[in-house]
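[1] here you go, sequence then predicted model.
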Amino acid sequence: MNNPLIPVIEEHDYPCTICISKAESEENLGKMMEEFYGNYSTSQDFEGSDILWLYGEEMGEYDREMFHQFGGFINKIYGTMIFKQKDLQYTIMNQCKKYHADRYGFHPASYSLMREFDLLQDDIKSSGRAKSWIAKPSEGMEGGDIFCFDTFEELMAKGVQEGMVAQQYIHNPLLLKGRKWDARMYLIVHGINPMRGYVSFDCGFARVCTDEYERGNVTNPHATITNGLRNVDHPYYVSEPEDEEDENQVYHRYPLTRAWELASENLDDPEPDLEKMKQGVKDLANSLLRCYRSSIEAEQADFIEMDGTRDKNDKLFNILGLDVMFDADLKPWLFETNRNPGMSLTYPVLDEDGVVIQKNSKIATGVKCNLINEVTKILVGKEDSKKFAKCYDNSDPETGDADFIYEKVFRVFKDICGKKLKRALSVHDFITFVSSLPEDLAEDVRSDEIVNKLTLKNKSEITLPEFFSGLEILSESVSMSLPSFLTRVEGE
């Protein structure tokens, strides 16, 4: 009898060699792949390897040289460093929400501190206690320094850090055994331009709070924050079963296939529309990649010049971790996007002295072996995946990317760059661009005033999101919408 908490590891019939880094978690994953799949092998030599699995956030000069030498697939897109910075993510997402509100309703109201401190303060004052908030560091990991608050006074009392972000808390979550939960899903990003995306519905896991959820009470982290390290000290915390599932026990972690079943028990509908939930995630992933694609391309250009060649583009891929929560109406909410989701095969527990240690996880092993197997199936085997659905392809004219606000801004940005795409324009190039506009598109606007409004006075460069804001200032100065303004600029 199969244990529903242990994901079945499926096989395929073509060989694959993964050149893997020396990080311990990746080495362990490589050993597991060799153990469960007879046709997988790992290597420390990228000659003859199908996939180069790099570990770590930053890329150095060696990686730049290696990119041109390696003939297989590489699991890092440099431009996805953008997902490391929550404040930058929120800035770009908010820019998109302003012009495509219907596509970005999955993203809770979010503010970057201290840059948008006044906007957050206004929102808190206007909503009273109708809204609660969750604060977290821009580049935080493992749930550190996360806290919830209701009022501006509570925020100030707990301390505001530079780069911290604040996000609206959703009060009506879909519960699992009476507890708040979220889903770690995976999004495979293949290439930059064209970029294709594949999102999972069943290859992932749920994280469940230890205490039961009490609507309106955000003071108990064991009931409001799903991170394992924020729940491990609870006396009733059990991450996963040693063997068979005990239905009377609430575990911290479930594979998604089991989480769908358990969550549906909390719905009045005897046959909940799980397909509606999954389609919502697919739409979310589509809009997410559309939102950030052009910024990723600009950031990647700073690291490696792609030359517009398909072979260079297609060797790059990145696995993103999506942290998604569903409300009682089955609507998905995206709270975080992780550029470098952990590949650890363990879970945290406390030892007899109250120190956090790691134990081997059957759930993590099943989920992550399946994840790597599906990546290999899509890229190396060029097969359709049963666990991942294609959600985005910007080379398909049906996506409508040509009319998307960020792609329109990006076209103007690239035109100013000239033959070689840059990560950022010089402030001088931006001022020259403003000066070259017809009077009716820049009437009574001084380029140095725009630079001051963008707080670029002491900077030498202007990034794509800052350029976006600069064009907004210009369009507002001549009482035009940004889309109309862009149409005129492109027509000049």
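    Perfect, I can see it now. Numbering: from 1, shown residues only.
[2] from now on I want contacts and neighbour counts done on CA atoms only, so please keep to that.
    Fine.
[3] mind listing what's buried in stretch 150-159?
    Residues 150-152, 155 are the ones in stretch 150-159 that count as buried (16 or more other C-alpha atoms under 10 Å).
[4] equivalent analysis for stretch 164-184, please.
    By 16+ other C-alpha under 10 Å, the buried positions in stretch 164-184 come out as 164-171, 173-184.
[5] how far does that stretch sit from the chain's center?
    Here the centre of mass of C-alpha atoms in stretch 164-184, compared against the chain's by C-alpha atoms, centre = their mean, to the nearest Å, lies 17 Å away.
[6] which stretches of the stretch 201-350 of the chain form helices?
    221-224, 256-264, 274-303, 310-314 (DSSP state H, counting those that start in this stretch).
[7] will you turn those helices into TSV that also has mean neighbour count and distance to Thr80?
    Shown next, in TSV, are the helices of the stretch 201-350 of the chain (neighbours: other C-alpha atoms under 10 Å; distance: least, C-alpha to C-alpha, whole Å):
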stretch	mean neighbour count	distance to Thr80
helix 221-224	23	29
helix 256-264	18	25
helix 274-303	20	6
helix 310-314	16	14
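[8] nearest to Tyr14, of these?
    Nearest to Tyr14 among those is helix 310-314; the distance by C-alpha to C-alpha comes to 20.0 Å.
[9] report the central residue of the protein.
    In the chain, the residue lying closest to the centroid (C-alpha atoms, centre = their mean) is Thr337, at 1.9 Å.
[10] in a markdown table: the helices of the stretch 201-350 of the chain, plus distance to Thr91.
    Shown next, in a markdown table, are the helices of the stretch 201-350 of the chain (distance: least, C-alpha to C-alpha, whole Å):
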| stretch | distance to Thr91 |
| --- | --- |
| helix 221-224 | 25 |
| helix 256-264 | 30 |
| helix 274-303 | 11 |
| helix 310-314 | 27 |
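[11] structure two is appended below for comparative analysis:
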Amino acid sequence: MQQQQSQDISPWNQNNQDILTVTEQQVDEFKTSYENFQQQQNQYQKQKSIKLNTTNCRGETRLIRKLISKNNWKEVFIDGDVCWLGLPFQYQNLEEYFTQYVNRFPGMDLLAHKTQSSFYLNKFAQYFPEQYEFFPKTYIIPDEIDKFQQEYKSTLTYIAKPDAGSQGDGIYLIKKLKDIKTNESMVIQQYISKPLLIDKKKFDLRLYVLITSLHPYLCYINREGLARFCTVDYEKPNDKNLRNPFMHLTNYSLNKRNTNFQFYSGKNILDINDGTKRTYSSIKKNLEILGYNNQDIENQIDNLIVAYLQSLLPFLEFNSKLIFQKRVAEVKCFQVLGFDILLDENGKPWLLEVNSNPSLSIEHEIFSANGKSVFEESYIDSYVKELVMGDAIKLAVISKENQEELLEFGSYRKLEVDQNETIFSKMMQLYAYLSGYKFQEYLTSSKFQKLANFPQMTSQQFLKNDYDLLFRKIILKSCNNNQMDFFQFINAIEQLAFRLNQDLEIMLDRIIQNF
């Protein structure tokens, strides 16, 4: 019964109840366009039965096996069409990348890590401020503790997120400087204190983005998603409610323990309801009633995701070359990312976090009065995640050439991501050159000093010997005092341009041309 319900409902296949006045020519054009789309969909969906290797599955096993049964695929434990990895890339999985489609890009887990993603998003915002206004002001602690203390405003609220935390663990709100735990590695963000409320409660969206190729860069967003609600009515942060996680944090792992948690109990999960976890389709109906323009919100969400994906590409390319080197063109990777997005009272979307390993659990935990709990299948999680992962696997195994023709596939639609070089892709290219074309993970002092051999890379004020001093200054806070990672290299290049009084991008172009 549960499975039948999740198969029959689909928000983009339902008839629109609004009657519009259109001409016969427009009707004919629509029919022709729709028929062409259907033929294209049928062409790619009539695939052979996929053999899915589940040897390395973990918590997502139940979902993957449901997909195998639902789609008449075959579960195998060696040499499948698709190899599912429950953990980030590890070298023992290297050969599988050349023989099967694998659901992980090497290094994605690090790029979506709170500290590193905050670092490069801050950098992109510094260089492209108009394109990167979609995430709250963020500080990396302890590295930027001085900067935070200088820019701190007592009228604002901040949210601290431990670097190694997940599922809401260790997150707390700050209004006073003395409340910061400076001995912990974390990111501190400006708290969005005027969120859009539904049923008087704060909520956020978990939307799913699929990357199937780096060359060409093919990215898709799923039309469906989840909304996670707080379980206590929202109030603006004050001294009394600051420590109430059920009011300010939307994490399911926290709110499921509150007696106010509402499980979905209706007939149609796409309808407006009072559940603590809902579908994105349901939320869009709420937003329409509240007077918000769903298309405008969707466009803004698309823009912020595209900007994030553009910032991600140079790093993904580097990691792939680092791991696969000369065989990089042979690998077949795909990955689904979870984007956590908050809408403010004006309907503006804010990117809170990107998860490289979004939960694929299709169960929810029900607590009894004695504190014990049981697990039951969640209609909403099962519906959304079957849609997201089922169509992701089907789409990933289509050839890149055919994917390039597809604007839509199942529950996904393509995002147009600009692949033009940015200043950061040039930095990454230079970083690779300095490590001897071998794409090593770190630079040593001697490799960094190779920059001094290029024209205009020294001056009367900044001599060749100063490179070693700069190197040591940059890596002083590093655990390994003899190596420089790429994020430290960015700081070093910026300081070089400043000390040599040169335009950074022109300087990079000149060096790259001489390699």
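    In hand now; what should we look at? Note that this is a predicted model, so its numbers are computed, not measured.
[12] how alike are these chains, TM-score-wise?
    Scored by TM-score structural alignment, normalised by the length of the first structure, the superposition of the two chains gives a TM-score of 0.86; 465 aligned residues with a C-alpha RMSD of 2.8 Å.
[13] picking that back up, restricted to helices, list the buried residues of stretch 150-159 of the first structure.
    Counting by DSSP state H, the part of these found in helices is 152, 155.
[14] surely Gln190 of the second structure meets Pro136?
    Yes: counting by C-alpha atoms under 8 Å, Pro136 is a contact partner of Gln190 of the second structure at 5.6 Å.
[15] for Pro15 of the first structure, which non-adjacent residue is spatially closest?
    Nearest non-adjacent residue to Pro15 of the first structure, counting by C-alpha to C-alpha, 6 or more residues apart in numbering: Asn39, 4.8 Å away.
[16] ok, that neighbour - how many residues close by?
    15 (other C-alpha atoms under 10 Å).
[17] need the contact list for the equivalent of Leu350 of the first structure over in the second structure.
    Using TM-score structural alignment, the partner of Leu350 of the first structure in the second structure is Phe367. Phe367 of the second structure makes contact with 257, 373-374, according to C-alpha atoms under 8 Å, 6 or more residues apart in numbering.
[18] cool, and Glu336 of the first structure?
    Contacts of Glu336 of the first structure by C-alpha under 8 Å, 6+ apart are 86, 322-324.
[19] where's the residue nearest to Pro15 of the first structure relative to Val199 of the first structure, distance?
    Asn39 of the first structure sits 25 Å away from Val199 of the first structure, going by C-alpha to C-alpha, to the nearest Å.
[20] same deal with Arg207 of the first structure?
    Per C-alpha to C-alpha, Arg207 of the first structure is found 18 Å from Val199 of the first structure.
[21] what about those two, which has more around it?
    For Arg207 of the first structure versus Val199, neighbours defined as other C-alpha under 10 Å are more numerous around Val199 (28 against 24).
[22] who touches that one in this structure?
    Applying C-alpha under 8 Å, 6+ apart, one finds that Val199 of the first structure lies in contact with 185-188, 282, 285, 388-391.
[23] check Leu274 of the first structure too.
    Applying C-alpha under 8 Å, 6+ apart, the residues near Leu274 of the first structure are Trp260.
[24] before we move on, what about the one 5 residues further on?
    For Gln279 of the first structure, no contacting residues are found, by C-alpha under 8 Å, 6+ apart.
[25] could you find the counterpart of it in the second structure?
    Using TM-score structural alignment, the partner of Gln279 of the first structure in the second structure is Asn299.
[26] likewise Arg179 of the first structure?
    Matched by TM-score structural alignment, Arg179 of the first structure corresponds to Lys201 in the second structure.
[27] Glu265 of the first structure versus the residue nearest to Pro15 of the first structure, what's the distance?
    Using C-alpha to C-alpha, Asn39 of the first structure is found at 40 Å from Glu265 of the first structure.
[28] repeat that for Ser138 of the first structure.
    From Ser138 of the first structure to Glu265 of the first structure the distance is 35 Å (C-alpha to C-alpha).
[29] between these two, tell me which one has more neighbours.
    Ser138 (22 against 15).
[30] in contact with that one, which residues?
    84-87, 163-165.
[31] ok, Cys417 of the first structure - contacts?
    Shown in contact with Cys417 of the first structure (C-alpha under 8 Å, 6+ apart): Leu425.
[32] do the one 4 residues further on as well
    Taking C-alpha under 8 Å, 6+ apart as the criterion, Leu421 of the first structure is in contact with 298, 301, 414.
[33] the last one matches what in the second structure?
    It refers to Lys414 of the first structure. So Lys414 of the first structure corresponds to Ala432, using TM-score structural alignment.
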